[in-house]
Structures are given as C-alpha cells and as structure tokens.
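K.L.:
3D, please:
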Amino acid sequence: MRGATPAKRPVPATRDFDLDAAVTALAPPVPTKNHSSPSDILLVGIGGTGVVTAAGLIAQAARLDGNGVRTLNFTGFAQKGGEVLSHVRFCSDETALHQARIAQGEADFVLVADIVAGVSEKVLTVFSSERTRCIANLHESQTGPMLRNPDIRIGSNRLIDLLTSRSQRIDMIDAGQLAEALVGDREQANILLLGFSWQLGALPLTLLSIQQALDGLGRYASIARVAFQWGRLAAAIPAQIHDLLGQSTGSRAEDLASLISSRRDFLIAYQDASYAQRYVERVEKIRNAAQALGDTSLTEVVAKNLFKLMAYKDEYEVARLHVETDFLASISDRFDGKTKFRFHFSPPLIAPKDRRTGERGKIAFGPWIIPVLRLLARGKFLRGTVFDLLGRQAERRAERQMLAEYEQHVDWIARILTAERLPLCRSLTALPEQIRGFGHVKLRSLNKVSTRRRELLQQIESSLRNEVPDTRPEFSRGRDAPEKEKKLIGQRP
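P.N.:
Take a look at the predicted model:
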C-alpha cells in the first residue's frame, strides 16, 4: 500500500450504540481493598504496548486520591518487544511504603497484559493463591524462540492454568481484539484493561481520579476515555458486548462437524463440488475407523491436513484470493487516504533470480495486474489437467504427488487402524503441518517431511509384519519408490 495511513475506527455496529448512557447506567464497583494498608499492583506485558503508560495512570490516579505512591519499572529490552514489569504501590499512610518493589507473595493485583510474559518466574513470585487477584489479557505475543522455530507452540491453556493456580481469583479478556473492534485502535488495549479491572473492583481508585489521569494524556485523552468506558462495559455486560460484535460467548474451539463443513465449502470455491466431496468422503472413511476406537483426534488431524494438501496455494488460488474474495476491499477499509496497490509476485519464466539467494525473486506490479488476476482466477478448471501449463512446475508436481500419497496413506490407515497403532497413525497424518513456505522453501520442507514419513511408515510396518501382508501404498516403500517421486520430493536412501 502506498500513500495510505492505517485507519483507526471501530466496527460499524458500535456507531449507533449510546456508550455514555450505557456507562452511566452501570453500578459502581466495590473495591476489594481500602487505602489503610499498601495496595500492591504489578503490571506485566511487552515493550511498546503501553504497560508503563498504564502503570503511570494508576500511580497518578492514586496521588490524586491523596495517597503516597512508589513505582518501579523494569523495561530491560522492552524497546525490542521484551518483557516489561511495572510495580505500583500506594497507601494513604506514605510511611508504610518502605520500598517500591512488591515483595514475594505480596501482590494484591496483577494485570497481565500478555500471558507469555505473565508466567515468567519473576512475575509468579509475587503471586499468592490466597491474596492475589489477576486479570489476564488472552493475547499471545511471539517470542524469540518461536521466530527461530515455527514448530514451537505457546500452549495458552497451560499458561492460563498456571496463572489460575497461583491466583485467588482470575478473570480473562481478549483486550486487543475488543480494543480494535470497539475503539478502532488495538494500541488502546491496556487502557481497556484498566477499565475492565476498575469495574471488577480490582483497582481501589475513584473514578474521578482515573478520569483526571486520563485527561493528562493530551491529544490521546479522548480515545483513552472511550477505551476505558468500553473496558467497564466488557466487565459488566460481556454478553451484550459480544452480541454487539456478533461473537459467541461460548467455547472458541471449533467442533469437528463445523471444521469439516467450513473446509468443504472452501474447497468448493477453490475448485468445485466434486473436489470438495472427495475431501468429505475420505475424512468420513477415517472417521468411521477412528470412532470404532472411541477416538476423534485422528479425524481432526486428517480433516486439517488433508485440506491443507488439497488447497495448495498455486497461481490460480493466489489470483482467486485477491479478486474473488473481500481481500482488496478489506485492505482498503483498513487504510485512509488515497491508496495505491503494489503486488509483489514471483511468476514462473519471467521472474529474475535473487542475487543473494540464487532463487527465483519477485516482481512488483501495479494495479493494472488486477484484470489479469481475474482472468487467471477463472482458469482454475485447468488445475491438474493436461492443459495446466503452470502445473508443470516442480513445486506444483510435488504438491500433487504429496496429496496422492497422503490420500493413499489415509485409505491404508482406515484398514489397519488399531488402538496400539493410533499414536503412530496420528503422527503420520499430522506431517503436512510441517510443510511451510513456497517455491524452493516448500520443496526443502517436503524433503524433511519425506524423511520423517519413511521412519513412521517403517514403525507401522513393523507392527503389521506378523499380522497381515504388506498393504502399504506402493510408492511409500522406501527404495522401490518410483523415480519421478524421487526427483520431485528428494532422493531417498
């Protein structure tokens, strides 16, 4: 995007909502602590998200209420997205504040703006399961190891369980999502968290003092007040807020039936109804086999990974996603000003090699390419046929070969599945999760998956050796694999 700036506006559903009236109707909270003894509050998050600003607002509001205040900020490498801790202690009797740092197990309230940062050892030491109130933002930030190893998973449920076990009470909210939808600015997430916390009684401060502290933000005061008000409503009337945004307050987990249905619908748009039906029938085949063992996890793994292989992102699909969805319109809605699109593609034959890597590089195209994309998107019926010239690339042939193998593996697993083989079969069918990237990056990824697949097939085969003849798909049998597969996926021993 050129000549544009990010737009900061809430979703349309909030335009007719009387925010001031809704907030005025709220009952004031009952603070969980008075000022006769020190209030110990810790805010934790990552750099650049306003944690220190939020801590400063709490400290300023406490001073306006007539309290003595002590603060201590640990920013470390915060400027690079590192961990930030802000200790805020206040009391009507300033002589009771002997230090600024919260002692071990002495936190009254911990505001976790990022759950990854919130479970570090230096944070958990101030918790007490008999004393500490915790409010956690469900946002998960990427860590350094995650950038280096994409297979790392945060495991947010485990982090939440850990915070819950250390807290006297915990409340959770996706503040970033709500701030973006309700306020139009994700950067107001921590101010929204303050409103949420205050309405739940976790901040023993007067509303007037908080409002005066927000006024001190200068040109940001107006939007901060709005974020604080929405935070209060999110705490007091969460069901109405979710209804306003068209969200469900139930479990966010996608059930198996809707998972399969959504992917079937996608494949219809991707190719056609018969292609989607091929997906459904193969998933049902494995589902019937797994249900006999009382298992649903294998079906879910197959449903996700078979879809991934069937919906490989070739030139036709890239074009379709650009011009036959709301992609361009949604991008335009997120920016203000006169926008100009620039598309960076790596078309075969004409794309030059990158001087640094020696691999195929990219070419920038102007808006004139959009009609070409529309024409290319309509050519999806050529996919996989003898007239598919684009499909003759090594990457496209490897993708089709991988899909054919996977489908035969699924059919084979449906015949030989037992409770003992279930873990191995689940690992085998989950391998496509490790396939990432495009072009030469994807081909290298396929080679790694191919090695691991051989290992798993050998283990499954050993469990079958004394039971049934070798029924494994022919081109999965190590040295006997066809020569064309060796050339596409990589040489095998």
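
K.L.:
switch to C-alpha atoms for all contacts and neighbour counts from now on
P.N.:
OK.

K.L.:
and the gap between Gly68 and Arg89?
P.N.:
Per CA to CA, to the nearest Å, Gly68 is found 8 Å from Arg89.

K.L.:
neighbour count winner among the two?
P.N.:
Neighbour count, other CA atoms under 10 Å: between Gly68 and Arg89, Arg89 has more, with 28 against 20.

K.L.:
what number of residues lie near the residue nearest to the more buried one when sequence neighbours are not counted?
P.N.:
Spatial nearest neighbour of Arg89, excluding adjacent residues (CA to CA, 6 or more residues apart in numbering): Asp40 at 4.7 Å. When neighbours are counted by other CA under 10 Å, Asp40 registers 23.

K.L.:
so Asp40 sits in a strand?
P.N.:
Yes: per DSSP: H, G, I helix; E, B strand; the rest coil, Asp40 lies within a strand segment.

K.L.:
all strands for the chain, in order.
P.N.:
Ranges of strands in the chain, per DSSP state E, are 5-6, 39-46, 68-74, 83-91, 109-112, 133-137, 169-173, 335-336, 343-345, 363-365.

K.L.:
next up, for comparison:
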Amino acid sequence: MVDGKQVRTLDQTGLAQKGGAVVSDVKVTSAVVEQAPKLADAECDLYLACDALVGTDAQYLAAADPHRTVAVVSTTEAPTGKMIIDTTVSFPEQSSVRAAVDGASAHAFYVDARRLAEDLFGDDQYANILLLGAYKDEYEVARLHLDEDLETEIEAQFGEGSRFAFQLHPPVLRALGMKRKISLGPRSRPALRVLRSMRKVRGTRLDIFGYAGVRRVERALVEEYRDAVLRALDTEGFHSGPDTVVELAALPDMVRGYEHIKLANVAAYRARQAELLAQLERPVVAAGR
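P.N.:
A predicted model of the protein is given here:
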C-alpha cells in the first residue's frame, strides 16, 4: 500500500548491465482488486519510457491504447549492449522512435531526461527520478539519505573510511527562526529511519509537516495541474493549438526553489497557466470567404 492506494507490480529485470531491458508493470487501485499485476493489451494509462529504444519495442507498446494512453519518453540516447559490441550499429532516427510511440498512444511527450537532470541537479543519475516526478518532502529526504548505496559511492570517490555529513535546513526549523543549516552525520540514522517510516501519514491529518504553508501550496498544485490538463484536453483549441497544450503540460518546470522563492515561482506559474487555458478556451472561428 502506498499513500492509501493498493499497488501491484511485476518487474522484468533482465540483465540490464549486459544490455537487457528492465520493464515494470504497475497497477494502482483505490481498493483491493484481485487481478494479475501484468498489464494486458491496451490497458496502460501512463506509458513511461526511460529508454526510448526499449519503449518502442512492439511487445511493450502493445499495452498502450491509442485512445487513452499518455506516453512520456526520454529522448536520451543510451547505447545498448549490441551497440557497444558492434560499432556499426547506431541509434535509429528520432522521427522513427516518435512515430512508433505516437501511433500507439493518445498523447506523447518527449524530454531529454539526462540533460535536464544534469542541468537541474548536476548529475544524470537523477534522470529516471525526474521522469517519475518524485516529490521531495521531509519523508522523501529521509529515505534518500538512508540509501544503502550512498556510503558505498562516497567511499568509492573519496576512499574507505571517509567521513561525511548532510547539511540540511528543514522548513520547520526555518519557520521557528533558525537561519543556519544543521549537520547530520551517521548518528542521525535512527531518527531518519523513524521519519522515513512516517511517510504513510503523508497527506493525512497526522502529517505534521503538511500544515506548513509551502507544503499546502505544493500539494494543492497537484490537483490544480491535473485539472488544468484535463480542461486543456477538453477545449476546442486542443487540436488547433497543440503547442499551447505542450507548454501548459511543461509548466511545472517553473516551480523551483525553496520557501519564498518557490512561492514567487508558483504565482508566476498560476498566472501563465491561466493565460494558456484562456487561449485554449477561446471559441475557434472558422475563416470563410
């Protein structure tokens, strides 16, 4: 169970390090439903392709429905095992990749996730997380800082026995007047584990962090964005102004920063969203002679 929803998954892990595909089927329902975790043909609502070549494989695209599926595809060119072994094998043209996805889905969006992750976070390792749209609140911060691979990566870069600490400035402490960051070393792990375990209360009345002003705004934005996209898809201008719809779908990228900086960006985001929706909802007048 995740955030009150029932989740069933099926992972086909393959040998990714040797060029094999990694595919995950995920079903999310409000109530317990006795059904196979694997998606049937034309059953997919969101088709998320972190690797465009894997995403265009017909056996996986069969789960998509050209009338309902929304596809989000990374255009980053990740070499396959065959490409590494045989240098004469190259990537197909982006047009052919997009044609396959466009033909199997109702709406498709393309983004160079690796480049965007490097621009935003300075590390392309966050590319897939970026595509998933992971929300980083206090519980998620605790989970990330308890990553078992983190210490291994630090020792690989700086040597065995390297000491490290996290520099954090929690919004709760900032609201209480603390103006400097706090340093959390290995001894903070028990507290982080407790915080991570509390993620089940996220969004409920027991979520003490959810009462902060910024957190309330952040969570309201989720519903606002969903409603805005649905409104856009239902307008007369949807077919005549696809570029406007694409810009509206990409607007969340405006919401960056922390505290007052984020709130200022939210105001700009809402203003631009209103402008785009107004453009799409204007009556379409056919030109005549």
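
K.L.:
After superposition, what's the TM-score here?
P.N.:
After superposition, the two chains reach a TM-score of 0.54 (TM-score structural alignment, normalised by the length of the second structure), with 195 aligned residues with a CA RMSD of 4.2 Å.

K.L.:
I figured the residue nearest to Arg89 of the first structure hits Leu72, correct?
P.N.:
No: here Asp40 of the first structure does not reach Leu72: they are 11.6 Å apart, not a contact under CA atoms under 8 Å.

K.L.:
what's the overlap in contacts for these two?
P.N.:
Common contacts of Asp40 of the first structure and Leu72 (CA atoms under 8 Å, 6 or more residues apart in numbering): 87-88.

K.L.:
how far away is the counterpart of Phe343 of the first structure in the second structure from Gly203 of the second structure?
P.N.:
Matched across to the second structure, Phe343 of the first structure falls on Phe166, judged by TM-score structural alignment. Phe166 of the second structure sits 26 Å away from Gly203 of the second structure when distances are taken as CA to CA.

K.L.:
And Gln17 of the second structure, by the same measure?
P.N.:
The value you get for Gln17 of the second structure to Gly203 of the second structure, if CA to CA is used, is 37 Å.

K.L.:
Just want to know which of these two has more residues nearby.
P.N.:
The residue with more neighbours, out of Gln17 of the second structure and Gly203, is Gly203; 17 against 9, by other CA under 10 Å.

K.L.:
can you put the strands of the first structure in CSV and add distance to Ile241 of the first structure?
P.N.:
Conversion of these to CSV gives the following (distance: least, CA to CA, whole Å):
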stretch, distance to Ile241 of the first structure
strand 5-6, 25
strand 39-46, 25
strand 68-74, 33
strand 83-91, 30
strand 109-112, 21
strand 133-137, 17
strand 169-173, 12
strand 335-336, 25
strand 343-345, 37
strand 363-365, 42
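
K.L.:
what's the closest of the ones you listed to Phe266 of the first structure?
P.N.:
strand 343-345 (23.3 Å; CA to CA).

K.L.:
for that closest one, packing partners?
P.N.:
strand 363-365 (3 or more CA pairs under 8 Å, 6 or more residues apart in numbering; DSSP states H and E).

K.L.:
Would you mind listing the residues in contact with Gly439 of the first structure?
P.N.:
For Gly439 of the first structure, the contact set (CA under 8 Å, 6+ apart) comprises Glu395.

K.L.:
if you set the cut-off to 10 Å instead, what comes out?
P.N.:
346, 359-360, 393-396 (CA atoms under 10 Å, 6 or more residues apart in numbering).

K.L.:
about what we covered before: out of the strands of the first structure, nearest to Glu420 of the first structure?
P.N.:
strand 169-173 (39.2 Å).

K.L.:
okay, and that closest one goes to which residues in the second structure?
P.N.:
So strand 169-173 of the first structure is aligned with nothing, judged by TM-score structural alignment.

K.L.:
What lines up with Gly257 of the second structure in the first structure?
P.N.:
In the first structure, Gly257 of the second structure lands on Gly437 (TM-score structural alignment).

K.L.:
Now do the closest residue to its match other than its chain neighbours: how many residues are near it, please.
P.N.:
Nearest residue to Gly437 of the first structure, sequence neighbours excluded (CA to CA, 6+ apart): Ser445, at 7.9 Å. Using other CA under 10 Å, Ser445 of the first structure is surrounded by 17 other residues.

K.L.:
Tell me the residue in the second structure aligned with Leu390 of the first structure.
P.N.:
Leu390 of the first structure maps onto Phe209 in the second structure, by TM-score structural alignment.

K.L.:
for Glu407 of the first structure, same thing?
P.N.:
Glu407 of the first structure maps onto Arg226 in the second structure, by TM-score structural alignment.

K.L.:
Quick one: neighbours of its match, just the number.
P.N.:
For Arg226 of the second structure, using other CA under 10 Å, the count is 12.

K.L.:
quick one: contacts for it?
P.N.:
Taking CA under 10 Å, 6+ apart, we find Arg226 of the second structure in contact with 232, 249.

K.L.:
and if you look at Thr152 of the second structure?
P.N.:
By CA under 10 Å, 6+ apart, the contact set of Thr152 of the second structure is 159-160.

K.L.:
what does Leu328 of the first structure give?
P.N.:
Contacts for Leu328 of the first structure were tallied using CA under 10 Å, 6+ apart; they are 321-322, 341.

K.L.:
Can you show me which of the residues you listed carry over to the second structure?
P.N.:
Contacts conserved in the second structure for the contacts of Leu328 of the first structure, using both residues aligned by TM-score structural alignment, their matches' CA atoms under 10 Å: 322, 341.

K.L.:
ok so, going back, select, out of the strands of the first structure, the one closest to Met310 of the first structure.
P.N.:
Nearest of the strands of the first structure (CA to CA): strand 343-345, 22.0 Å.

K.L.:
quick one: buried residues of that closest one?
P.N.:
For strand 343-345 of the first structure, a neighbour-count test (16 or more other CA atoms under 10 Å) marks nothing as buried.

K.L.:
quick one: contacts of that strand?
P.N.:
1, 315, 318, 351, 361-370.

K.L.:
Trace Ser330 of the first structure over to the second structure, please.
P.N.:
Match for Ser330 of the first structure (TM-score structural alignment): Glu153.

K.L.:
From Arg114 of the second structure, how far out is that match?
P.N.:
Following CA to CA, the distance that separates Glu153 of the second structure from Arg114 of the second structure is 20 Å.

K.L.:
Tell me which of these two has more neighbours.
P.N.:
Taking other CA under 10 Å, Glu153 of the second structure and Arg114 do not tie; Arg114 has more neighbours (23 against 11).

K.L.:
and the more buried one, how far is that from Val22 of the second structure?
P.N.:
18 Å.
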